[in-house]
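Q: Got a predicted model here, sequence first, then my questions.
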Amino acid sequence: MADFLPLLIELGTEELPPKALPELAQAFHDGVLKALAARRIEVKADAGDQPARALYTPRRLASFLPAVAVQQPVQHSEVLGPYLNIGLDASGNPTPALLGFAQKSGLDWQKLERVTDAKGMRFVARSSRPGAATIDLLGEIVNEAVKGLPIPKPMRWGNRDIAFVRPAHWLVILFGREAAKAEVLGLKADRMSRGHRFHHDKGVWLNEAGEYLQALREAKVLADPRERRERVRAEIAAAAREAGGTARVLPELLEEVNCLVEWPKAILCSFEAGFLRVPQEALISTMESNQKFFPVLDTDGKLSEKFIGIANLESKDPAQIRLGYERVIRPRFADAQFFFDEDLKQGLASMAEGLKTVTYQAKLGSVADKAARVAHLAEIVALKAGANADHARVAALLGKADLQSRMVNEFPELQGIAGRYYAAAAKQPADVAAAIDEAYQPRFAGDAIAPSKLGQVLAIAERLDTLAGGFAAGLKPTGNKDPFALRRNALGLARTIIEAGLDLDLVVLLDAAAKSLPAGLTLDTAELQEFILDRLRGYYADQGVPSVQFDAVADVRPASLLDFDRRLKAIAEFAKLREASSLAAANKRIRNILKKVETAIPASVDASKLVEPAEQSLHGALATALVDTDPLLAKRDYVGTLKRLAQLQGPVDNFFERTMVMADDAALRDNRLALLKQVADRFAAVAAVEQLSAS
């Protein structure tokens, strides 16, 4: 008999929830592995041509393991008994306590072993027994895996006192060629799986665990989600080629469709070309979100009148399925067309007027009030960023108008997108229309910032007002609560400024936002600046920037976030230099010395009071470095500045080795402190390099 055999476990159910299915299947597979490990049953994940993995379809959860040990290893046990002073009497005879322990252990008391611990010597019963056969343990293993599944709302069915995510109908547990004798969820395990509901509506006899995938494949079920996903992808691509275009395939939609079918087949469909005058985003949203269809784009990336549905069978009459898909989508498209036409009749300016009656937030007024504040800030930002201030103001005043539209009411995800269409229809300048849409970027983690200058201006102004208003109105995030998405807005603001390369003074902008707030509201701009910088910490951490380098720049609080980014890149280059560690430690030492000084430190160094060669050398080296780095700092060449300052390592180290800073002579002491302060201040013109010191 082989030492290892393949194991297949399949639990058949009614249709499982598609969005939860991958996680549920993986949890089931992991639960089986955990239960096997708890019993010390060895599993080889890479044995054979089929790797260990979770398998699933809409009607089944399965776990396949190519090599599982047929038996537990020898089971050793050790039970501690009474100490000698309790187990033996004064004559060395066993006490009732020891005899009871020996009887319970099934051993003669004289065969008990002895061990010593911190309290002394005691009796111990050691024994060994052969491990159990794995197949005899599979019932309890599967039951453990099922009980451990993350099911928030289990269902009950029939008159059974059993609950699961969906009613369960069959169970297969095959270990090699042998079917386990087990019961799970009221189902007795056997070797009979089931095929496709329509193509093979009968049992599928499995001779052995390893033939599972092929046997189901012959029964028109692709049980491997990877194989099924690739079939869906290939079917979509073939249908798109037939249509002369390219399918839009979102990964999350592909995964959801993959969890809805067992034998996928693409159906190429079409709709009336007249619907294409409706914003394509609305049509695409309807197809993807509501119907799980894949839109087909033309060679220019625009929506065509074709789309692709994925059927769960290979029909003899695909035309009937096509008619069904086309029939179900037409009323939704007609609704979108009606909303669009009615919105065009109303016009964006009229929608903007309607915002006066919509409350943004009790302390911050109406949405129209917010739009006015954003317009004011957009003008300020535009002038500093080199954009058209008049266009920025118009885009801001119209930016929220589409919230009053029928289209956004039906499709909330089209905020800004609908406004772009309506602005274009109203003959607004092209950059104004684009900015209304782009102001929402980045919409989500990983999304790009607004591509146009005016869009960037509007995105910044919008977030400035949201952050200032949120903090002033007492809506700061707490724990997991962030109703105004202030964390996301802070990161979006910072990313837009940095990635767009806009050299803006954040402190000035926050002050402007504070002055724009309704009367009676005050804003701690320093606190808000700190909040924004804190969002940047995670942003740079994701790019692999060490926290000590971030802290080194954050400590000097650059007013410009673009300048922050430049300094951070310079610190990264400085940290690579061989002099960096020594200079960081020296700067830390300087800072610690200066912190302890209670008297005023002279603003300049008196060269006549430099009596030691080491301090004279440092003074001369620093004077030259100051002259060399002044023009570099003026043009914000921080990399060049730090590389030049790195040449001070020798003079600084020599100074500390040969000079007593805190001399008894006050004049000498103050002069040396002034020299050290000049060294520290010049490094601090870039960053707090002492943060890089490990000591």
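A: Structure's in. What do you need?

Q: Every contact and neighbour count from this point should use C-alpha atoms.
A: Noted.

Q: Run a quick neighbour tally on the closest residue to Leu297 other than its chain neighbours.
A: Nearest residue to Leu297 in three dimensions, chain neighbours excluded: Leu303, at 4.5 Å (CA to CA, 6 or more residues apart in numbering). Look at Leu303: counted by other CA atoms under 10 Å, it has 22 neighbours.

Q: Leu303 contacts Phe294, doesn't it?
A: No - Leu303 lies out of contact with Phe294 (CA atoms under 8 Å); the separation is 10.8 Å.

Q: before we move on, back to that, distance check, the residue nearest to Leu297 against Arg557.
A: The gap separating Leu303 from Arg557 is 48 Å, by CA to CA, to the nearest Å.

Q: next, the one to line up against it:
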Amino acid sequence: MSTKDFLLEIGTEEIPARFLDPALEQLQELARDLLRENRLAHGEIRALGTPRRLVLFVRDLASRQESLVQEVKGPALKVAFNQSGEPTRAALGFARSQGVDVSQLVVKNVGPVEYVFAVKRQEGRPAQEVLAGMGPSLINGLHFPKPMRWGVQEVRFARPIRWLVALYGEEVVDFSFAGLSAGRISYGHRVLSPRPLTIPAAGEYFRIMEEARVVVDPRERRQMIWKQVRELAAGRNGQVLPDEELLTEVTNLVEYPTALLGTFDAAYLELPAEVLITSMREHQRYFPVRGAGGKLLPCFIAVRNGGKEYLDTVRAGNEKVLKARLSDAVFFWKEDLKRPLASRVEALKKIVWQESLGTVYDKVGRLTGLVRYLIPALGADEREAEQALRAAHLCKADLVTSMVYEFPELQGIMGREYALAAGEDPTVARAIYEHYLPRFSGDELPHTFPGRILSLADKVDTLVGCFAMGIQPSGSQDPYALRRQALGICHVILDAGLVLSLRELVDRAYGQYQGRVELKIGLEQVWTDLAEFFAQRMKGILADAGISYDTVEAVLSTGMDDITGLWQRARALAAFREEPGFAAVWTAFNRAYNLSKKHGFTTVDPGALAHPAEVSLYESLKQVQERVQRFMDARDYRGALEALASLRAPVDQFFDGVMVMVEDETIRNNRLGLLKGVVALASGIADLSKLVVYT
């Protein structure tokens, strides 16, 4: 069968950078699914794009669908035809319903019974015809966070669609969408090649776009940008640190990238580095340049959407815009320094944190209370306690500074800088910054003791307050970043190996709200919901560490109170499962669990033990319980598992020597209590019944 390339180009107004990558992933997946459903054989599928176009290119697409042969089962043969071989009403009705003549029915065995079948063959349609039907489905199947409508169209898309190109080889695929008819007319770069372009064949598309100054492949644009950026930085004896997020955004903002190096007055380097970086990166999409030792140089790299024409004019424009922003930043910096950070705390009374939960000033009061609880709980010394309490008092004060009002991304960072400028303890200043950490996946974690305490207090206060008011994430909606807050708590605890009761921390946080605001949900339900919420976060953390899903489920079943202990038990169990001793633990537990799981008898009367096998198991169980408890107290979960393995022999002897389910109720219950003791001992580490073990 002959093949040709297929091209679909959706020309639009500029699509937001953050929409582009997800749209291309959807386009590729949709194309793969629709081609499979329509039985069109094909080669490589590529989804490419720029801010002005989404492109689907399919190599070696078959000229026709594969034919479809369907066999539809009908009535049994003895029902379909009488003894004379004449078709009955059942056969005639079935044939009619399937659109075939009764003489075309075939007989096939299904097990021992013969049935009649209608065999229907559907010839494959030409690719042109199939693609014409697929075109609107491909476009309409794309979804965006904030779609638009335009003109009188009912269609929703990321941005208005301005042209459509659809070619199968040299032939136009004829379909319409959003009032536009697909054709072969495209457009190049908006400024460098604004004239209409005729695409004679799908295979010519990329050459023509290159000539029209459009780099359609995002990977190619990305490589061009990064190469140019590094070369320009090296020309100033500097470097640009890898920044995947910024590089991706810039890649999706341009069709033909040209990097340029601009400069600014070195006097601006007196500002904190984060202020300069935020002004360049967040607001202008510039790459900051660093010199020796990582210090910022008075220059930046911007990427224009165009060639090298008039580059000096473009550079001057970018420098002028950045100068204005940095001048504002200098003004804010100097004005904010006129007042010490501590004098701004009172102003937090005027800032609402959450309408049902009070002001930011109220939150600071709750944080101070939680820090007072965490200080002894985590064993802070007197100096660390003073630092943590001072940081709690000051941690939100930068929210009322001019700099943070203009640059919200700098909260915490400016708190640190203003604290240092006011002569606060450097550890206090660091804790003010650290209490927001981690801010995103892979971000740094607090490493000072006061910073860790304050980070935990801030996050648990937010979580408990929101859950107590019925505010929980749903689907993709998480306006208070509660998933990130819970994940941050887990990472802070695990990174420092902190041993504390999550339940007690939640109780304390809940108590900070009581009597001050009217909570909608009681403490027990809040804890139940939060325990499950944290369990979902820990599942991800443990899975990322390579721990199997059933091991994760087994350890999570013991509760979420001790996050560090949960991590340690999961690691210990995962490692122990790879060793010969695990078979002894599993066998002892499994035999005891299977027989006793439906019974609630947990007590054992030693005086009622008569058989040597049950006496031996009882004595062994007491000894192992003591050993396991010592290991558990020392958080040596590997040692506890090894101690459990020693129960294998007495459990086997018990089952070989006695019958558990005897008629005598006292004996039966006593023996079930012994087995329950074995199960309970293992359950302190994990619910081993949740493990999937192949024997």
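A: Nice, thanks for sending it over. Keep in mind that this is a model prediction, so the values were computed, not measured.

Q: Relative to Gln291 of structure 1, how far out is the aligned partner of Leu296 of structure 2 in structure 1?
A: When structure 1 is aligned by TM-score structural alignment, Leu296 of structure 2 is paired with Leu303. Separation of Leu303 of structure 1 from Gln291 of structure 1 (CA to CA): 16 Å.

Q: Mind jotting down where the strands sit in the stretch 101-250 of structure 1?
A: Counting by DSSP state E, counting those that start in this stretch, the stretch 101-250 of structure 1 has strands at residues 113-117, 120-129, 155-156, 163-164, 168-175, 178-179, 183-184, 187-188, 192-194, 203-205, 246-247.

Q: Just send the ones you listed back as a markdown table, with mean neighbour count and distance to Pro225 of structure 1 too.
A: Converted to a markdown table, the strands of the stretch 101-250 of structure 1 look like this (neighbours: other CA atoms under 10 Å; distance: least, CA to CA, whole Å):
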| stretch | mean neighbour count | distance to Pro225 of structure 1 |
| --- | --- | --- |
| strand 113-117 | 12 | 54 |
| strand 120-129 | 16 | 42 |
| strand 155-156 | 14 | 25 |
| strand 163-164 | 16 | 22 |
| strand 168-175 | 24 | 19 |
| strand 178-179 | 18 | 25 |
| strand 183-184 | 18 | 24 |
| strand 187-188 | 15 | 25 |
| strand 192-194 | 20 | 17 |
| strand 203-205 | 15 | 19 |
| strand 246-247 | 24 | 21 |
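
Q: ok, back up a step: so what's the residue nearest to Leu297 of structure 1 up against?
A: Leu276, Gln280, Pro295, Val296, Leu297 (CA atoms under 8 Å, 6 or more residues apart in numbering).

Q: Of those, which belong to helices?
A: Gln280 (DSSP state H).

Q: Dump the contacts of Leu303 of structure 1 into TSV; add neighbour count and distance to Ala513 of structure 1 as well.
A: Below are these laid out as TSV (neighbours: other CA atoms under 10 Å; distance: CA to CA, whole Å):
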residue	neighbour count	distance to Ala513 of structure 1
Leu276	16	41
Gln280	15	36
Pro295	28	42
Val296	30	44
Leu297	20	42
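
Q: and which of the contacts of Leu303 of structure 1 is nearest to Ala133 of structure 1?
A: Among the contacts of Leu303 of structure 1, Pro295 lies closest to Ala133 of structure 1 (CA to CA), at 53.8 Å.

Q: Relative to Ile498 of structure 1, how far out is the nearest residue in space to the closest one that is not next to it in sequence?
A: Nearest non-adjacent residue to Pro295 of structure 1, counting by CA to CA, 6+ apart: Phe307, 4.5 Å away. Applying CA to CA, the value for Phe307 of structure 1 to Ile498 of structure 1 is 39 Å.
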